[in-house]
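Here is my input; please provide its structure:
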Amino acid sequence: MDLEAFRWLLTDAGQALLARAAEASEDPLEAAAELRRDAAPEHVAAALTQASLRRRAEAKFGDLAPRMYFTPDGLEQATRFTVAEHRAARLQAARTESVVDLGCGIGGDLIAFAGAGITSAGIDLDPVRVEVARANLAALDLGGAVMVADATVLDLDPFAVAFADPARRGARGRTFSVEDWTPPWSFVETLLRRDSCVKVAPGIPHELVPEGVEAEWVSDHGEVKEAALWSGRLATTARRATVIGDGGLATLTDEDLPDPVGVTPPVAGGFLYEPDGAVIRAGLVQAVAAGVGGGLVDEHLAYVLSDAAYRTPFARSYRIVEELPHREKPLRAALRARGVGRLTIKKRGVTVVPDELRKRLALTGEGEATIVLTRAAGRGVCLLVEPF
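Take a look at the predicted model:
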């Protein structure tokens, strides 16, 4: 994204061209040819890029996307807005008066903070992202300041809370070394000695989380989006799983963990619960088991079994219809006998590649079914289940 071309988009002429780009042909060559009749090529490219990014951004930003501005990598790295709103709500509940977003990107979290009524400032090393974030605050009629600055040398004392989302990509792509983050883990550790929130990858090892810091894993409609580290007065527990869905938001913490639950054998007519990924990442599967009055299918596997039917935001629920043969040849015969053609395969604790197994089974029936391949009492089992 060229800085001058983006600034031109914010002019009256640029806004008119952007509106035309939004209505132009979906064929990029046709659209470019149409718009270039009375606009410079670099302006046309900027307008068409924004129109395309806005369409893509609807998955993350919903109704806000058509009014916002993006860069390709900024959109990819931006927090899903439902998750950003949850984070802002936590800061609001903690009576946070001001927050500085260290590495604000295109301003996704910044607009959530400002929208929650928190005095907000954002910084970033990239002038284009700073310009885009500033434009997004203006487009949504939100207060806040954005400037080009280096987070590692900024005086943070004027701000009640510091928020950081370290870049986890280098010249060679995504990096898994925390010292290759920008800013690096050593800087993150200094942030976590004060009231801060740091967004990190969901795969962060538990042992990396400093003592006294809360680690929260967040999923949105069943997909784990991030982990966040909360420090100082913002830390209220050690581990938390937060799930966002159509029914709102629900949370589990390590304080919900019971005494260790036992292993429960699967039985036809019983129920199997598949914990949400955030629950698994947070190590809170046993809290789900306690909540449904059940146990684990295996002490090392994240499936829960119970005799009782529950609807819980922390797991997908299935009724166990029957146990089918675990070996491939008799399993094929059993599924064909039931007229199954479309098969969903879930697995945990077994070395099976679902797509490859589905091809080898070569089912052709009209019916649809779901099977769970796992271990119970040290043996492989195949459970025919149905969602409820």
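
contacts, neighbours, all on C-alpha from now
Fine.

residues in contact with the closest residue to residue 232 other than its chain neighbours?
Distance criterion CA to CA, 6 or more residues apart in numbering; nearest residue to residue 232, sequence neighbours excluded, is residue 195 at 4.4 Å. Counting by CA atoms under 8 Å, 6 or more residues apart in numbering, residue 195 makes contact with 160-162, 230-234.

Ok, residue 292 next?
By CA under 8 Å, 6+ apart, the contact list for residue 292 reads 306, 308-310.

Widest-spaced pair of the contacts of residue 195?
Spatially, the most separated pair among those is 160 and 230, at 13.4 Å (CA to CA).

Comparing these two, which shows the higher neighbour count?
Higher neighbour count among residue 160 and residue 230: residue 230, with 24 against 16, using other CA atoms under 10 Å.

Before we compare anything, build this one as well:
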Amino acid sequence: MDREDLTALLTTESMALLEQFAELDTARDALGAVTALRKAGADTRTSAAILTQLKFRRKARGKFGEFANRMLFTEDGLAQATRLTVAAHHGNRFRQAGTRRIADLGCGIGADAMTFAALGFEVVAVEMDEVTAAIATHNLAPFPNAEVRHGRAEETDLSEFDGVFLDPARRTAREGATERGASRRLANPADWSPSLDFAFGCAQFDRSVGVKLGPAIPHELLPDDGEAQWVSVGGELVECAVWLGPAAREGIRRSVLSIRDGASHEISSRTTAADAVDAPVGELGSWLHEPDPAIIRARFIGDLARQLGGRMIAPEIAWITTYEEVSSPFAQSFRIVEQFKLDKSLLKRELRSRGIGTLEIKVRGVDIDPAEFRKQLSLKGDASATLICTRVGDRRVAILAERA
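Alright, predicted model coming up:
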């Protein structure tokens, strides 16, 4: 969104049109939507800006629920915004640390700041991009205890705050540019804006600090003090948050939080940031368990295997097997139907004999493209199943399974 689009949106007339056409299905009838807005008096730029916001609001309901119906968004801001369930967890970490006044540095569209304000904190949200700061101002307008400042994180006077939250943007290859969604591997603390050294350094003077990072951050970039916590929601890995100062729990260096169906579950490692020792490799049982991606990224696979009373199926392969059915909020479980050699011709015959026409293919430890492999199997039938292509010991196998 550019400044002109924002100016077109931030008028009494445009806000009224956003409310009036809130249920407009622009995806299904774009031409009708444009016609309706033009008849209501919106010019071309305003119509486009309103239709874009209506599209964003529909997409945002998965993260923000009904709150999305009054918010404004940018495309990048929506993609990178913290969902409310996770933002509430951030707020609770500050509450448990006794924090009262939080600086949200690099606040984006204000998702975390909104939650902090709703929980009763005094919040100052700082954003360096002018348009994004204006959108955050709109989103935080209902909260008298929240203020938005247009400025740089590094230039903010932190002396008035006992809590700081940061969501550093990842720098792109273009000098000076940043992109919160950048996926390339970054290996230098200065690859973020503000830098990780600045972010982690905010914890001085006994200040509580939370730093939201991408879940794929290299472990070697994490600070020696504090707590790193990988968070998944409904089995989707969403972040690695680093907690420092009073917000870091004593003795916990690494943890995993799984949020499913409104409930939170946690597994943690005390006193050490080292990877969990893998469980012993053993023979295939009757069940396979796929660890939550947060467990895999935090390298807690061995700890989970021991919790389940299971064993690994091969070195460095993130599958756990047990003889008995067990359940865990940190794993998806599959009942093993049959095990085959990983051979395309054999699998094609076996799947066709079972009438399997819908096949979920999971691959780990073998070089197979699931989409291409599915085409080569020429599936036919009404039945469905899961095919797990992996290694058991040093053997390449295909395991026909059913989800628990």
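
what TM-score comes out when they're superposed?
Overlay of the two chains. TM-score (TM-score structural alignment, normalised by the length of structure 1): 0.92; 385 aligned residues with a CA RMSD of 2.3 Å.

So which of the contacts of residue 195 of structure 1 sit within helices?
With helices defined by DSSP state H, no entry of these lies inside them.

got CSV for these, with distance to residue 347 of structure 1 too?
Formatted as CSV, the contacts of residue 195 of structure 1 follow (distance: CA to CA, whole Å):
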residue, distance to residue 347 of structure 1
160, 45
161, 42
162, 40
230, 33
231, 36
232, 39
233, 40
234, 37
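
Of those residues, just the buried ones, ChimeraX syntax please.
Buried members of those can be picked out in ChimeraX with the line below, counting by 16 or more other CA atoms under 10 Å:
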select :160,161,162,230,231,232,234
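
between the contacts of residue 195 of structure 1, which is closest to residue 316 of structure 1?
Within the contacts of residue 195 of structure 1, proximity to residue 316 of structure 1 (CA to CA) peaks at residue 230, which comes in at 27.8 Å.

so that closest one makes contact with residue 197?
Yes. At 4.6 Å, residue 230 of structure 1 and residue 197 qualify as touching, with contact defined as CA atoms under 8 Å.

if I pick the residue nearest to the spatial centre of structure 1, what's in contact with it?
Centroid-nearest residue in structure 1: residue 225, 1.4 Å away (criterion: CA atoms, centre = their mean). When contacts are counted by CA under 8 Å, 6+ apart, residue 225 of structure 1 touches 80, 202, 217-219.

Quick check: it vs residue 69 of structure 1, distance?
Using CA to CA, to the nearest Å, residue 225 of structure 1 is found at 22 Å from residue 69 of structure 1.

Which parts of the stretch 51-200 of structure 2 are helices?
In the stretch 51-200 of structure 2, the helices defined using DSSP state H, counting those that start in this stretch lie at 75-80, 84-96, 111-118, 130-140, 196-201.

residues near residue 12 of structure 2, how many?
For residue 12 of structure 2, the neighbour count with other CA under 10 Å is 8.

corresponding residue for it in structure 1?
Superposed on structure 1 with TM-score structural alignment, residue 12 of structure 2 falls opposite residue 12.

any idea how far residue 338 of structure 1 is from that match?
When CA to CA is applied, the distance between residue 12 of structure 1 and residue 338 of structure 1 equals 65 Å.

One more: residue 366 of structure 1?
Using CA to CA, residue 366 of structure 1 is found at 10 Å from residue 338 of structure 1.

neighbour count winner among the two?
Legend: neighbour count by other CA under 10 Å for residue 366 of structure 1 and residue 338, higher for residue 338 (14 against 11).

OK, contacts around that one?
Residue 338 of structure 1 is in contact with residue 367, counting by CA under 8 Å, 6+ apart.

That one matches what in structure 2?
Checking TM-score structural alignment: residue 338 of structure 1 goes with residue 354.

What of residue 121 of structure 1?
Under the alignment by TM-score structural alignment, residue 121 of structure 1 pairs with residue 124 in structure 2.
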